[in-house]
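Trainee: Okay, sequence plus prediction incoming.
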Amino acid sequence: MADSTPLLLSRSESSNESKQPPPSLDETIEHCIGEFGVAQLFQAILVSFAWVFDAQQTFISVFTDAAPTWHCISDSCTSASDICHLPQNSWAWDNPNDTSIISEWGLQCASSIIRGLPASSFFMGCLIGGLMLATLADSMLGRKNLLFLSCLVMSFSGSFTIFSNNIWTYSALKFVNGFGRATIGTCALVLSTELVGKRWRSQDEAVSILKSIATAGSSGILMSFSNLEFGKESWNVDTYSAIKILLKKKWACRRLLTVMAVVFGIGLVYYGMPLGLANLSFNLYLSVTFNALSELPASLVTFFLVDKLNRKDSLLVFTTLSGVCSILSVVTGERSANLRPLSDYKISPV
């Protein structure tokens, strides 16, 4: 009996080891390349540089499309005059060296549609480029190749704008620039996080989301996903197969439309505020600096609380707060514009 005890224990231990589930995909990646090392840090930093050029091309129109200030150089001109109704020799730009498309091509009297055409062309290129290039990262080119192609298109089109001799050529190049820029954000995000340990990535809550959308009879959704083997798909897909699948599922289509509406509203505020800084009676460079610095605390809050906040509730709270602040800023701006300075009032002696 004493000799058979170790044999029984070894059999029970081997049976327990055989019942252990195989390692998950994240655990396999961490076992091969480590949780977070110098190589992962270097790749994350290198890939993140694409966002720098992305932001540069997105917000460069704040300076290039701004209307410069001017001053009178003759007695027939006053600061309250309409520049379009003044002779050309009666006024001049305050800083001739600080040129923009307004002063370079004489667009000070053009319609707002013409002056806003470059920025509109850029974002139209982003829209079309997002629709046409979004799925190439998973089907034909891969994320690295698509990121390289996007940066290449954006760099060449941005460099060629210096040779533009009119607003039409400039707007066409801005369209190409936006088209190439469309997928930089998504490709850079995935490439900077896919080779680091799961502790450094936000939880995707995939199982809980699948449980919430599963029907009552879908008991298979309660299974553990750690035992699944990931293999290469053998079925063929085209570029727009994901859109076709979404359109067939009504719940997926409704959720997609809801998310698109929310993102559209967020984009209006996120891009509308910095692109409208030139309309403020404040130093443009300081305005852009303060606007950029305001993203730092927002990014820190997102980094530390992304795994602790409910996505739906936090999205509702933050978007509501942002909308209220946006409306208050418009109301405050209108009240400030209607206030007359004290110098306009004549004070008679008593």
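Mentor: That came in fine, so what should we check first? Keep in mind that this is a model prediction, so the values were computed, not measured.
Trainee: use CA for all of it now, contacts and neighbours both
Mentor: Will do.
Trainee: Spatially nearest residue to the most centrally placed residue in the chain (excluding sequence neighbours)?
Mentor: The chain has residue 185 as the residue nearest its centroid, 6.4 Å off, counting by Cα atoms, centre = their mean. Of all residues not flanking residue 185 in the chain, residue 51 sits nearest, at 6.6 Å (Cα to Cα, 6 or more residues apart in numbering).
Trainee: Is the one you found in contact with residue 187, as I believe?
Mentor: No - taking contacts as Cα atoms under 8 Å, residue 51 lies outside contact range of residue 187: 10.2 Å.
Trainee: Which parts of the stretch 51-200 of the chain are helices?
Mentor: With DSSP state H, counting those that start in this stretch, the ranges of helices along the stretch 51-200 of the chain come out as 61-64, 101-104, 112-115, 117-133, 136-139, 143-160, 167-181, 184-193.
Trainee: Is it possible to get CSV of those that adds distance to residue 257?
Mentor: Output for the helices of the stretch 51-200 of the chain, formatted as CSV (distance: least, Cα to Cα, whole Å):
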stretch, distance to residue 257
helix 61-64, 30
helix 101-104, 37
helix 112-115, 29
helix 117-133, 15
helix 136-139, 22
helix 143-160, 26
helix 167-181, 23
helix 184-193, 19
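Trainee: Just say which of these is most tucked in.
Mentor: With neighbours taken as mean count of other Cα atoms under 10 Å, the helices of the stretch 51-200 of the chain reach their highest mean count in helix 167-181, at a mean of 24.
Trainee: who touches it?
Mentor: Residues outside helix 167-181 that contact it (Cα atoms under 8 Å, 6 or more residues apart in numbering) are 54, 57, 101, 105, 117-119, 121-130, 149-155, 157-158, 160-161, 164.
Trainee: Okay, residue 158 and residue 149: tell me how far apart.
Mentor: Going from residue 158 to residue 149 by Cα to Cα, to the nearest Å gives 14 Å.
Trainee: try this one side by side with the last:
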Amino acid sequence: SSLVSNDTISCDKWTFDESVFKNTFVTEAELVCDDLPLKSHANSIYMAGLLVGSIFYGVFSDWKGRKPAIMVALLVQCASAIGTAFVSDWWTFVVLRFLTATGNMGLFMCPFVLSMELVGRAWRTFAGVAIQLFWGLGMFVLTALAYIVRDWVDLQLATSVYATILLSLYWLIPESPRWLLTQGRTQEAKEVLEKVAKANGKTLPPNVVEMMGKTEKQKDESPKSDGLLTICSYPVLAFRAVVIFVNWFVVVMVYYGLTLNVGSLGGNIYLNFFLSGAVETLANIVTIYALPRMGRKKFHCFSMLLGGVANVSFLIPVLVGGDDITWVGVVLSNIGKFGATGGFSTIYVFTAELFPTNLRNSVVGTSSMVARVGGIISPYIADLGTLVGGRFGTSLPYVVFGLSGLVAGLLALLLPETLNQKLPETIQDAVHFGNSKRPDGDSQPTTKPQAASESTEMSINDVMFNNDGNGHVNQSFVSEKF
């Protein structure tokens, strides 16, 4: 008989390495070879869920209130996340993950807005960035759970079922008094503020609720905002908008891309993910300290350029090779993550303070949508190393992230600083924002005359906190992490 057989033997199943994970959805659904891109598609669809969630819960929370929106988001997130653990086909998996993403966005965005509306103006930047510290804490907890529970089904349940505990906290969450006032529910707003004042050992100033109600009514009766296309009529504003859109796109793409690419780094994946969470927590702490001192522009550009240089430098350990310098790639990747997190935490503030009152929400909202596009394509860039292969393939995602960060950071240098500047209220204010002189020859003031509404704001500051609330921080929106 012949020693060589030309018979073809069919492959019954794949055998996977279980030294790191016992079982994952990729191995269970056998997303290999021709089906490998389905992994990137699944992550991209999840990112699309964040986009849909930001739109839906933004509208829903304005319609029904912050508290009901939080509850709906929690129910959607819990139901879809738990359901994900019991599916094995790709289509059902991605649909449930899409729904989970919408709920996750609502669970971040609605409490974030609520926290902004519960604190005084001087503390909004601190509250907005500090709330993101718990994202890093979640990464620490997830690392520990994943190390102990190495089957994806058990891990999915472990990270989903506990969220049902939050349902019991519904009764402890106050509704936003500002939202209540916009709905004419003055008595309910007063009850919330009285509870806050009592908890802080303060007394609610007389007539403050009525004053706030009049202020909110005046806002509702004010002329409608100009359309976003108005910017196109002013080259300076159009240029700034393009630069801002580019920075939003890049910072979200890089942030999520680096997070998804942790598994491609050498060394222990659990340690690498833990370090990624630690670096993110550190970046948020630094942001809280740096923004009111270093300025929005300087810190944002510093973060983007630092991250860009670190990511491009990832080429060095990859091309040189050797297991003994794997740690260099891990260090550079985490420096890149530090920069992306710092830029992420700053871009909301920077954007909100650059544009006039009647365009501010439109620009921030449009910027956030552009950012989601960056998030949607980030899984494909993160997986370039798998598709290209070889040493250069391993470094290719980092080179793309690094060059993008450098371009965005350099463009941001062309924007004016907004720290301690009066927020632009009109189109003309925005056009001349950053100039040392106004068109009428007056110097640009760094403080704003105190109006009746601001006097009310100071009274609320006194109720909310056991301090004088006089920190000079411009009113702004702050970053969402999703």
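Mentor: It's in. Everything numeric in this text was worked out from a predicted model, so none of it was measured.
Trainee: quick one on the thing from earlier: count of neighbours near the residue nearest to residue 185 of the first structure?
Mentor: Other residues lying near residue 51 of the first structure total 16 when counted by other Cα atoms under 10 Å.
Trainee: before we move on, what about residue 311 of the second structure?
Mentor: Using other Cα under 10 Å, residue 311 of the second structure is surrounded by 32 other residues.
Trainee: Give me the common contacts of residue 51 and residue 187 of the first structure.
Mentor: Counting by Cα under 8 Å, 6+ apart, no residue touches both residue 51 of the first structure and residue 187.
Trainee: Pull the number of nearby residues for the equivalent of residue 295 of the first structure over in the second structure.
Mentor: Applying TM-score structural alignment, one finds that residue 295 of the first structure aligns to residue 280 in the second structure. By other Cα under 10 Å, the residues close to residue 280 of the second structure number 26.
Trainee: And for the one 4 residues further on?
Mentor: Residues lying near residue 284 of the second structure (other Cα under 10 Å) number 24.
Trainee: now residue 14 of the first structure
Mentor: Residues within reach of residue 14 of the first structure, counting by other Cα under 10 Å, total 11.
Trainee: repeat for residue 285 of the second structure
Mentor: Neighbour tally, residue 285 of the second structure, other Cα under 10 Å: 17.
Trainee: quick one: contacts for it?
Mentor: Contacts of residue 285 of the second structure by Cα under 8 Å, 6+ apart are 130, 133.
Trainee: try residue 306 of the second structure
Mentor: Applying Cα under 8 Å, 6+ apart to residue 306 of the second structure gives the contacts 335-336, 339.
Trainee: mind listing the strands for the first structure?
Mentor: Secondary structure of the first structure (DSSP state E): strands located at 70-72, 91-93.
Trainee: Give me the mean deviation of the longest helix anywhere in the first structure from the second structure.
Mentor: When the first structure is parsed with DSSP state H, its longest helix is helix 311-338. Following superposition, helix 311-338 of the first structure is found to deviate from the second structure by 2.3 Å on average (mean Cα distance after the TM-score superposition for the first structure).
Trainee: How about stretch 259-269 of the first structure?
Mentor: Here the mean offset of stretch 259-269 of the first structure against the second structure after fitting is 1.6 Å, by mean Cα distance after the TM-score superposition for the first structure.
Trainee: Contacts for that stretch, please.
Mentor: Contacts for stretch 259-269 of the first structure (Cα under 8 Å, 6+ apart): 319, 326.
Trainee: switch to 10 Å and redo it
Mentor: Here stretch 259-269 of the first structure makes contact (Cα atoms under 10 Å, 6 or more residues apart in numbering) with 253-258, 270, 272-273, 275, 315-316, 319, 322-323, 326.
Trainee: on that earlier part again, which among the helices of the stretch 51-200 of the first structure is found nearest to residue 229 of the first structure?
Mentor: Proximity to residue 229 of the first structure, assessed across the helices of the stretch 51-200 of the first structure by Cα to Cα, is greatest for helix 136-139 (19.4 Å).
Trainee: circling back to that earlier point, give me every residue that touches the residue nearest to the centre of the first structure.
Mentor: Taking Cα under 10 Å, 6+ apart, we find residue 185 of the first structure in contact with 48, 50-51, 54-55, 147.
Trainee: what would these look like in a markdown table with distance to residue 196 of the first structure?
Mentor: A markdown table is the format used below for the contacts of residue 185 of the first structure (distance: Cα to Cα, whole Å):
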| residue | distance to residue 196 of the first structure |
| --- | --- |
| 48 | 14 |
| 50 | 19 |
| 51 | 19 |
| 54 | 23 |
| 55 | 25 |
| 147 | 19 |
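Trainee: Need the max-distance pair from these.
Mentor: The farthest-apart pair in those, when distances are taken by Cα to Cα, is 55 and 147, at 14.9 Å.
Trainee: what residues are up against residue 81 of the second structure?
Mentor: Listed by Cα under 10 Å, 6+ apart, the contact partners of residue 81 of the second structure are 75, 93, 96-101, 103-104, 156-157, 159-161, 163.
Trainee: surely residue 177 of the second structure meets residue 195?
Mentor: No - contact criterion Cα atoms under 10 Å: residue 177 of the second structure and residue 195 do not qualify, at 11.3 Å.
Trainee: So between the two, which is more surrounded?
Mentor: Shown here are residue 177 of the second structure and residue 195; by other Cα under 10 Å, residue 177 has more neighbours (24 against 16).
Trainee: ok, back up a step: for the buried ones among the contacts of stretch 259-269 of the first structure, write the corresponding PyMOL selection.
Mentor: To isolate the buried subset of the contacts of stretch 259-269 of the first structure in PyMOL, counting by 16 or more other Cα atoms under 10 Å, use the following:
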select buried, resi 275
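Trainee: List just the nearest of the contacts of stretch 259-269 of the first structure to residue 141 of the first structure.
Mentor: residue 256 (25.1 Å).
Trainee: Am I right that the closest one is in contact with residue 247?
Mentor: Yes - between residue 256 of the first structure and residue 247 there is a contact under Cα under 10 Å: 9.5 Å.
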